[in-house]
Structures are given as structure tokens and as C-alpha cells.
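K.L.:
Just a sequence and a predicted model for now, questions to come.
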Amino acid sequence: MKTKIRFWMPAILFALFSVFLTNCKEKEEEPLPEVEQLENDTSFTDTRDGNVYKKIKIGNQIWMAENLRYLPSVVGSGTGSETTPYYYVYGYNGTNVSVAKETENYKTYGVLYNWPAACTSCPEGWHLPTDADWIELETYLANNGYNYDGSEGGDRMKIAKAMASTNGWISSSEVGTPGNTDYPEYRNKSGFTALPGGYRYMTGRLYDIGNAGRWWTTNMAYSTTAWLRIIVSDYSNVFRGEDNLSLGLSVRCVKNK
């Protein structure tokens, strides 16, 4: 199945239009002391469920180096909404959280969240990244030696290999892509370890596991869509696009500054 990619408006139009949109309403709270005590240089524990996550410092940001696995409830992929929070595990169609957590897809790829669920799912002290958070990450990587060919600049056009995990991707012959083993010194050079966890489309169908990963931002693009990032096995760039709020996508949290 060919990956669906919806491209972005020109930056000026987006800036003018975005002032009329409502973004995620996240709680603005300081990290709890007990959460801080459970952190070290490379990992932290989510006290809500005991999940331990690797983390990585990239530039001035600290990112999760794994997909979020917070799962307070679960539904099958046939259930969807643009307004009600829903949580999915790729390939699991039941409603039993304990059973869902035992699946390999949960353990490997984490949870797929519709946008309302993604907005409130990051643990205390962390937040769903804004579009600006992603741009900061991408700009840092492109300008600091993470393009697959050693060049600098070029926005997000050559950084996918440096962000993607070194395994799990469908093989590709395209140069400098996550699915190609070329330029081995640049494979996951950033430590971000992006995973091809697939996604839930608005029709309820599941697509792209092994081929692509998609991650939400907090920012709406239109009244029923939000900005996201996509990494695909056979593309060297990171895509910035927008899609419907009912989609089930992965989540990476970034630490509050």
C-alpha cells in the first residue's frame, strides 16, 4: 500500500491561518518531584504505569527515544472520533488493556493515539511537541552533521536516516533512506530511534507498519486536521504534513524546558 502523504501550505499562509485555530489544551504544570527523582541521564520512569523510556538530548531539547506506551484504555481500529480520545494498538481489536499490552506490536511500537488522546497523554514534565519543537529538532540535525551524505543545511531533506532505528524498516534501494543500509555511520546517528509503527486511517484500516512512522504535533492545521511528521522507509527526508484528527498515530514526547 502506497503511503498517503498530505503536504503542507506555504509557510506564510500557515502563519496567517493558524491564529484562528485551536491547538492542544495541555496542562501547564511543573514536573512532579517524584518524577524527577526517577530520571537519570539516559532514561526515565512514567509513574502512571511504570513504563521506562530511553531519552536523548539533541541540541537544546530532550526527546523520548521510544514511542509512548501510555494506554489507559483501548479500542479496536473500527472505532474513531475527531473529538473523543481513543487509544489503539496496531493489530489488536479488543478492549482489554492487559491483553493489548502483551502484544508484540505494543511492546515494539507503543500506542497509536488519535489527536485528542495524544494531546493529554505525555507524562508530567513532558509534552506533545509543537510544530515548532519539530522544526527546531530538524533544523539542528540538518545544520550539525546529520544529513546522510555529510552535507549541512537543506531543512529536513536528508535527515531521516539519522533519525530512524537501524532495524524494522522495509528494505529500500533508494539512497540515504531508512530502509537502505548505505551510509552506515549515519544510521540512527541522532539516537532518536524513529520506529515504523504504522497508523490507523480514518476509515478504521491499519497501514504501513514496517514502512512508515507518523507522529502528532499539538498544532491544528484546519478545523479537523493537525500537523504531523512522517518518516518513510524509502525517502531520505522527513515529511511535514497534516491529516484528520481521528487518525491513530504514534507519539514522541519532548521534555519541558
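P.N.:
Perfect, thanks for sending it.
K.L.:
C-alpha only now, for contacts and for neighbours.
P.N.:
Noted.
K.L.:
tally of neighbours for Thr166?
P.N.:
20 (other Cα atoms under 10 Å).
K.L.:
Three-state assignment for it, please.
P.N.:
Of the three states, Thr166 takes coil under DSSP: H, G, I helix; E, B strand; the rest coil.
K.L.:
which residues in the protein form strands?
P.N.:
For the chain, strands defined by DSSP state E occupy the ranges 43-45, 52-58, 61-64, 87-88, 112-113, 126-127, 197-200, 206-209, 212-222, 225-232, 239-244, 254-255.
K.L.:
Lys101 is nearest to which of those?
P.N.:
When these are compared by Cα to Cα, strand 87-88 sits nearest Lys101, at 10.7 Å.
K.L.:
What lies in contact with that closest one?
P.N.:
Residues from elsewhere that reach strand 87-88, judged by Cα atoms under 8 Å, 6 or more residues apart in numbering: 71-77, 111-114, 117, 248.
K.L.:
can these go into JSON lines with extra columns for neighbour count?
P.N.:
Below are the contacts of strand 87-88 laid out as JSON lines (neighbours: other Cα atoms under 10 Å):
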{"residue": "Leu71", "neighbour count": "23"}
{"residue": "Pro72", "neighbour count": "11"}
{"residue": "Ser73", "neighbour count": "14"}
{"residue": "Val74", "neighbour count": "24"}
{"residue": "Val75", "neighbour count": "18"}
{"residue": "Gly76", "neighbour count": "17"}
{"residue": "Ser77", "neighbour count": "26"}
{"residue": "Val111", "neighbour count": "28"}
{"residue": "Leu112", "neighbour count": "32"}
{"residue": "Tyr113", "neighbour count": "31"}
{"residue": "Asn114", "neighbour count": "30"}
{"residue": "Ala117", "neighbour count": "22"}
{"residue": "Gly248", "neighbour count": "32"}
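K.L.:
In helices, which of the residues you listed appear?
P.N.:
Within these, residues falling in helices by DSSP state H are Ala117.
K.L.:
put this beside the first:
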Amino acid sequence: MRTIYKLLFLFLVLVNSNILFAQTNHAPVVTNVDFTIRPDGSKIVDITYDVFDADSDTLKVTIEASSDGGATWGLSCANISGAIGKDITSGAGKTIVWNTGVEHPNFYSPTVQIRITANDLYFGTCGDQLIYAGKSYNTVQIGSQCWLKENLDVGVYAASTSTGSSHSDVSNNGLIEKYCYNNDTANCTSYGGLYDWNEAMAYSTTPGTKGICPTGWHIPTKAEFETLIAAVGNDGNALKAVGQGTGSGVGTNTSGFSALLAGNRFNNGYFYTLGTNTTFWSSTESNAAYAYYFYLWNNDSSIGVGNFYKDHGFSVRCLED
């Protein structure tokens, strides 16, 4: 890994890295990362880099951002365009434009870092492992869809305050923020984070948006969850990890989805149903206050789709584009 330091408006630090799949393959190499901030006051950052892949594979390029010197990678970096995402080929002088003026108009930190990553997009099949925000995720093919096999665990921890009234303890502040069940960060490690709908969506309302998922992945729509349900014949046990559930709700995990009964955060700040229920946000709104979700219980094989307040904290599973 090579780090380039350059003192400019946001004191951005760009870090080169690459992702290695488990199979034998030459990893793509990112070099010569540099940036300039436009002098017109727009706070637009022009990032350039070179990328080379010895196998001449088509690549997927992603960007992650950190606000704390690389300790965590939860700074939103979504307002980007250019040589980013899928179908990037090897070459010099690749350009990415990051509009920090729009995304972070009031944000400042002297320890912001950016990490540019390239991996082989078409090497292997669904089932390869990917790394996002420093954490490894497995992938699984279910019918026509490729899913992350684990709940998303990205962002900085936000404590949930139990007030007895509806509220959110996260905000649109440029950081990805997550709740951890019972305010215990070990539960995020085990079960993934719990996210408000708006936070999961990166404050977009567009169905199928990337949200807080890795580049090339997105928050599933209600219709895409219904496709998943059809693929497993409406059998919720096929989606639950082995060891999850009881009685007629025992998980068989024949799909490989590996759902954990991760519980939820109610919008009054309390946590509930760890070990008895799991709920996943869709990217489809029901109305201005509600969004659709997909859920499983511990004691039967049913799969439910409902809608509820967006300020509840539910799990997030990403679906490949």
C-alpha cells in the first residue's frame, strides 16, 4: 500500500490499495494517485490515478473515505463521477470528480483520507469475496441474484438514546452512522450494523440506489426482495443460517443467504428481538414517513414484507447491480 500526502483544502490523503480474490490471479495495481481542488470555490475535487492489470481484465474501481486518519472508513463519498464503478479498463490518467461542495458543504477535518481500490470485475463468479471499508464479505448466488452473504457493517458507531419517543440518533452529516444492538459494538461485529432508512439510503429516495453499499452494489428494492422470496419458494428457513430459529422456524440455509436473527432498533431508542427476528430495509418508499422492509421470525418459516417508520434501525443486505 502506498500513501500520498498533499496539503490542500480538505487535507485529503489518497491511499492506493487493491483487493485480492482467493483464486490465483494478478491483482490490479493502482498508482500515481493525485488530486487538485478547483480554485473557483466549488470545492470540487479532481482525482487522477493510473491502473494496470496484467490479465487485462475489466475492472471495478471504488472509493472509500475516512474522517479520522484511516481508523474507520465511514465518511460518505457518494457524489462522484468519472472513472469509477464497473467496466473500467487499464490505463493512465483516469479521472474521478468528487463534489464535496454538494456532499459536505459544512464539513472540515484535517485528517480526511481517500482510498481508491481496483479489483477484477469479471474474474470468477458470484461467490468471490470482496473487501469493503476494511471488512471482508462473502457473496452468494440465489437464483438470478448475487447477494452479500453477511449483513453490512460499515460506518461509525452512534449510541441509541432511549427516550420513549420517536427520534433518530443519526443525521445527514456526511458520515455513515450505525447503531449496534444494545449499544454494544461487539454486536455490530457479530450481526452487522442497524441503520435508519435514510442513513442506509445515503439520504436518497431513489429505489435501487447504492446507498451505503459498495460500488457496484445497491440497497434492494421491494420487488427485488420479492424475487428472492420466489427463488426460495417462500421458505424463510432456507434463508436463515444454520443454528438460527427454533421448532418449525429452524434455519436450513439451503440458499446460502445466511440470515442472522439480528434484532432491531425501535424508533424510541430501545433495542428488541435479538435472536427472534431480523428485518432488512428495502430501498422502496411506502410514503414520506414509511419504507418497505423484509423480515424473518425465529419460530416459523414465513417470510414477511411490510412497511414501517424510516427512523427504525434495521439490517442492510446489498445486492449486486
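P.N.:
Sure thing, it's come through. These figures come from a predicted structure and were not determined experimentally.
K.L.:
picking that back up, show me the one of the strands of structure 1 that comes nearest Ile159 of structure 1.
P.N.:
Ile159 of structure 1 lies closest, by Cα to Cα, to one member of the strands of structure 1: strand 225-232, at 9.7 Å.
K.L.:
And the aligned residue in structure 1 for Gln141 of structure 2, how close does it get to Tyr88 of structure 1?
P.N.:
Gln141 of structure 2 maps onto Lys57 in structure 1, with residues paired by TM-score structural alignment. To Tyr88 of structure 1, Lys57 of structure 1 is 28 Å away according to Cα to Cα, to the nearest Å.
K.L.:
In terms of neighbours, single out the busier of those two.
P.N.:
Tyr88 (31 against 17).
K.L.:
which position in structure 2 aligns with the more buried one?
P.N.:
Matched across to structure 2, Tyr88 of structure 1 falls on Tyr179, judged by TM-score structural alignment.
K.L.:
what's the nearest residue to its match if we skip its chain neighbours?
P.N.:
Sequence neighbours aside, Leu194 is the residue nearest to Tyr179 of structure 2 in space, at 4.9 Å (criterion: Cα to Cα, 6 or more residues apart in numbering).
K.L.:
Alignment lookup: that neighbour to structure 1.
P.N.:
Checking TM-score structural alignment: Leu194 of structure 2 goes with Leu112.
K.L.:
Verify the stated contact: its match with Ser250.
P.N.:
Yes: using Cα atoms under 8 Å, Leu112 of structure 1 makes contact with Ser250 at a distance of 4.8 Å.
K.L.:
Spit out the residues that contact those two alike.
P.N.:
Contacts common to Leu112 of structure 1 and Ser250, judged by Cα under 8 Å, 6+ apart, are Tyr199.
K.L.:
gap between the aligned residue in structure 1 for Tyr270 of structure 2 and Thr108 of structure 1?
P.N.:
Superposed on structure 1 with TM-score structural alignment, Tyr270 of structure 2 falls opposite Arg205. Taking Cα to Cα as the measure, Arg205 of structure 1 falls 20 Å from Thr108 of structure 1.
K.L.:
ok, these two, which is more surrounded?
P.N.:
Neighbours were counted for Arg205 of structure 1 and for Thr108 using other Cα under 10 Å; Thr108 has more, 15 against 12.
K.L.:
Tell me which residues touch the residue most central in space within structure 1, please.
P.N.:
Nearest residue to the geometric centre of structure 1 (Cα atoms, centre = their mean): Trp215, 2.8 Å. If you count contacts by Cα under 8 Å, 6+ apart, Trp215 of structure 1 has them with 228-230, 249-252.
K.L.:
how does it look with 10 Å?
P.N.:
Contact analysis of Trp215 of structure 1 by Cα atoms under 10 Å, 6 or more residues apart in numbering lists 67, 112-113, 115, 118, 128-129, 194, 197, 199, 227-231, 240, 248-253.
K.L.:
Name the nearest residue to the match of Tyr270 of structure 2, sequence neighbours excluded.
P.N.:
Distances taken as Cα to Cα, 6+ apart place Ser77 nearest to Arg205 of structure 1, at 6.8 Å, with adjacent residues excluded.
K.L.:
Roughly how far does the aligned residue in structure 2 for the one you found sit from Asp184 of structure 2?
P.N.:
Counting by TM-score structural alignment, Ser77 of structure 1 corresponds to Ser160 in structure 2. Using Cα to Cα, we find Ser160 of structure 2 at a distance of 10 Å from Asp184 of structure 2.
K.L.:
For structure 2, which segments count as helices?
P.N.:
Along structure 2, counting by DSSP H, helices occupy 100-103, 185-191, 197-200, 222-231.
K.L.:
against structure 1, where does the last one fall?
P.N.:
Per TM-score structural alignment, the counterpart of helix 222-231 of structure 2 in structure 1 is residues 131-140.
K.L.:
Please apply the same query to the first one.
P.N.:
Using TM-score structural alignment, helix 100-103 of structure 2 corresponds to no residues of structure 1.
K.L.:
any idea how far the residue lying farthest from the centre of structure 1 is from Gly125 of structure 1?
P.N.:
Largest separation from the mean C-alpha position in structure 1: Pro33, at 26.4 Å (Cα atoms, centre = their mean). Distance, Pro33 of structure 1 to Gly125 of structure 1, using Cα to Cα: 10 Å.
K.L.:
what's the answer for Phe44 of structure 1, then?
P.N.:
With distances taken as Cα to Cα, Phe44 of structure 1 is found 11 Å from Gly125 of structure 1.
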